[in-house]
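Enquirer: The sequence and its predicted three-dimensional model are supplied below.
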Amino acid sequence: MKPLVAELLEANIGKVKEQEPLANHTTMKVGGPADIFVEPDSIESLKKAMEIIQKHQVSWRAIGRGSNLLVSDEGIEGVVIKLGEGLDELKVEGEEVTVGGGYSLIRLATVISKQGLSGLEFAGGIPGSVGGAVYMNAGAHGSDMSRIVKKAQILFPDGTIEWLTNEQMEFAYRTSILQTKRPGICLAAILQLKQGNREEIVARMQKNKDYRRETQPWNYPCAGSIFRNPLPHYAGRLIEEAGLKGYAIGGAKISEQHANFIVNVGNAKAQDVLDLIDYVKKTIKQLHGIDLQTEVEIVGRKS
């Protein structure tokens, strides 16, 4: 790893750290270290970093603001690339918005609504970055990214950069082609929105934001919804009906506010969260014969 670190530092691509605790970069506030942690300061720097990583044949993964992510206590092998400053540009041209992958989704929804553009109201309370939202087709309140993404700019591991159309992104429930067939990093997205009444749009977004604040436990570190909804059922309802609200293992607890959230109530380990996920899965399987699938992405070395 030393030659790789030396080359990344020499390339002057932004922040480069060794053994960086990923608990500092996830909304759940758990997770061991990344062997190498890189935060590029521009798309060119990111492209250069990827070239160096590929040259050394080291594994990598990208993160945004660390929501919807559970990193094991053993951390992540290889390189973790964080998209943030330097990949957070914003350009509004009529009803078309071009936004960097590192831009905050909540901030974007707020800025855009104030300009009288409709289509992002659903994202008012969704933590995370635009790139992460595209990657997982984030959604709420009956809408998601697939409804508004016109094109997404993707950096692939071989260094090529392509604009993929909405159709080419193969969006489905909480997933996209970046998870299933073609791993890559979302550098930017072009969103197709609609001009509307500014006051009505801001009111709708605020209503969605207030609803999330009232029904979801954002006062504790958490990763967002833990399980996908096994439609026509809802994961939260199944877990609540099983009497599991408030059930805890170590520092991890099923939220008493919303049963599809696990919160870090004090120095939780990733293993506490994983054990709680397994307990919920087994309980729901025994009661209903339903196999719950995680929505949160579980990554890192196995213990």
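Expert: Everything's here; your move. Numbers count the residues shown, from 1 in each chain.
Enquirer: For the rest of this, base every contact and every neighbour count on C-alpha atoms.
Expert: Fine.
Enquirer: Please, where are all the helices along the stretch 201-303 of the chain?
Expert: Along the stretch 201-303 of the chain, counting by DSSP state H, counting those that start in this stretch, helices occupy 235-241, 270-288.
Enquirer: what sits up against the last one?
Expert: Think helix 270-288. Outside helix 270-288, the residues that touch it by C-alpha atoms under 8 Å, 6 or more residues apart in numbering are 30-31, 70-73, 238-239, 242, 244, 248-253, 262, 290-292.
Enquirer: In strands, which of these appear?
Expert: Those of those mapping onto strands are 70-71, 248-249, 252-253, 262, per DSSP state E.
Enquirer: From the residues you listed, keep the buried residues only.
Expert: For the ones in strands among the contacts of helix 270-288, a burial check counting by 16 or more other C-alpha atoms under 10 Å picks out 70-71, 248-249, 252-253, 262.
Enquirer: The structure to be compared is supplied as follows:
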Amino acid sequence: MQSLVKKLEDKQVGKVAVDEPLSKHTTIKIGGPADLFIQPSSIDGLIDSLNILKESDIPVRVIGRGSNLLIPDDGIRGAVIQFAKGLDHLEIDGTQITVGGGYPLVKLATIISRKGLRGLEFAGGIPGSVGGAVYMNAGAHGSDVSKILVKAHILYENGESEWLTNEEMQYSYRTSVLQEDKKGYCIEAVFQLEEGDKDTIIEEMKKHKDYRRETQPWDYPCAGSIFRNPLPNHAGKLVEELGLKGYQIGGAKISDLHGNFIVNEGEGSYEDVMNLIKYIQKTIKEKYDIEMETEVEIL
């Protein structure tokens, strides 16, 4: 491992750590150590990292800001690459922006709103990265990434990259081609926005944020929405109808505020959360004959 670390450091790819606790990098504060943890300082650093890891036959997982992620307590074997600083560039050209995959989505929405540009209001309370949002077609309040994406720069595990258009991303509800046929990572994206009234945009974002604070448990470690909505039903409503809000297994608890959120009460484990997820799936299947699919990414 030390020789691999030296190769990465010699290439100056960015921050490199051994046995890094991934609980420090997930919003639910759960996750064991990664054998190798890398935060590339640039796109070149990312590509160099992937090439070195491929040469050494080291398996790789890529994460963003850890907001929609559940990682086992025994951690991840191989390397984990996190998109963060170094992959967070931003260029604004009129109503079109180009932004790095590691850019925080909330920060981007805030900056763009202050420029008087419309289109990202829905993202004002989504605590993820641009790359993750493009990957899963993140959305809220009746809008999502598919409404504004022009194209996405995708890097594949073999080191090759290409730009995919909105159409080529094959977006549907919380899904893109990157989860299906083309396994890759969004390293930057181009969004098309519209001119608008700055005060109106900021006020709309404030309403969205206030709504989230009132209805979602952001004062507890959590991973965001656990289940995809089985449309036309809503996951949180089904959980609430079954009286499961507040139900707890170990240190994992279904939020008292929102049925589609599981919070870490402080000592929650991966196993606690998984058992709670399975219990919800089993209960809803028995009552409504609905198969609940997870929205949170489970490594």
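Expert: In hand now; what should we look at? As the structure is a computational prediction, the values presented were derived from the model and not from experiment.
Enquirer: Can you pull the TM-score for these?
Expert: Scored against TM-score structural alignment, normalised by the length of the second structure, the superposed chains reach a TM-score of 0.98; 299 aligned residues with a C-alpha RMSD of 0.9 Å.
Enquirer: Of all the helices of the stretch 201-303 of the first structure, which one is nearest residue 109 of the first structure?
Expert: Proximity to residue 109 of the first structure (C-alpha to C-alpha) singles out helix 235-241 among those, at 25.7 Å.
Enquirer: Give me the mean distance between the closest one and the second structure.
Expert: Compared with the second structure after the fit, helix 235-241 of the first structure shows a mean deviation of 0.6 Å (mean C-alpha distance after the TM-score superposition for the first structure).
Enquirer: That helix - contacts with which helices or strands?
Expert: Contacts defined by 3 or more C-alpha pairs under 8 Å, 6 or more residues apart in numbering; DSSP states H and E place helix 235-241 of the first structure against helix 270-288.
Enquirer: My guess is residue 194 of the first structure contacts residue 119. True?
Expert: Yes: contact criterion C-alpha atoms under 8 Å: residue 194 of the first structure and residue 119 qualify, at 6.6 Å.
Enquirer: Which one of the two is surrounded by more residues?
Expert: residue 119 (22 against 15; other C-alpha atoms under 10 Å).
Enquirer: ok, that one to residue 279 of the first structure distance?
Expert: 38 Å (C-alpha to C-alpha, to the nearest Å).
Enquirer: Same check on residue 125 of the first structure?
Expert: For residue 125 of the first structure, the distance to residue 279 of the first structure - C-alpha to C-alpha - is 28 Å.
Enquirer: Compare these two (neighbour count), which wins?
Expert: For residue 125 of the first structure versus residue 279, neighbours defined as other C-alpha under 10 Å are more numerous around residue 125 (23 against 15).
Enquirer: and the gap between the closest residue to the more buried one other than its chain neighbours and residue 107 of the first structure?
Expert: Excluding the flanking residues, the one nearest residue 125 of the first structure by C-alpha to C-alpha, 6 or more residues apart in numbering is residue 209, at 4.7 Å. Remark: distance between residue 209 of the first structure and residue 107 of the first structure (C-alpha to C-alpha) = 12 Å.
Enquirer: same thing with residue 280 of the first structure?
Expert: According to C-alpha to C-alpha, residue 280 of the first structure stands 33 Å off from residue 107 of the first structure.
Enquirer: more crowded one of those two?
Expert: Neighbour count, other C-alpha under 10 Å: between residue 280 of the first structure and residue 107, residue 280 has more, with 21 against 18.
Enquirer: dump the residue contacts of residue 250 of the first structure.
Expert: Neighbouring residues of residue 250 of the first structure by C-alpha under 8 Å, 6+ apart: 268-269, 272.
Enquirer: So which of those residues wins on neighbours?
Expert: If you count neighbours using other C-alpha under 10 Å, the busiest of the contacts of residue 250 of the first structure is residue 269, which has 22 neighbours.
Enquirer: thought that residue was touching residue 73?
Expert: Yes: between residue 269 of the first structure and residue 73 there is a contact at 6.7 Å, judged by C-alpha under 8 Å.
Enquirer: Show me whatever sits in contact with both of those two.
Expert: Joint contacts of residue 269 of the first structure and residue 73 (C-alpha under 8 Å, 6+ apart) are 30-31.
Enquirer: so where do the strands sit in the stretch 51-200 of the second structure?
Expert: Remark: strands assigned in the stretch 51-200 of the second structure by DSSP state E, counting those that start in this stretch are 60-63, 69-70, 76-82, 90-93, 96-100, 117-118, 139-140, 143-144, 149-156, 161-165, 184-192, 194-195.
Enquirer: so which of the ones you listed comes closest to residue 219 of the second structure?
Expert: Shortest distance between residue 219 of the second structure and these, using C-alpha to C-alpha, is found for strand 69-70: 17.4 Å.
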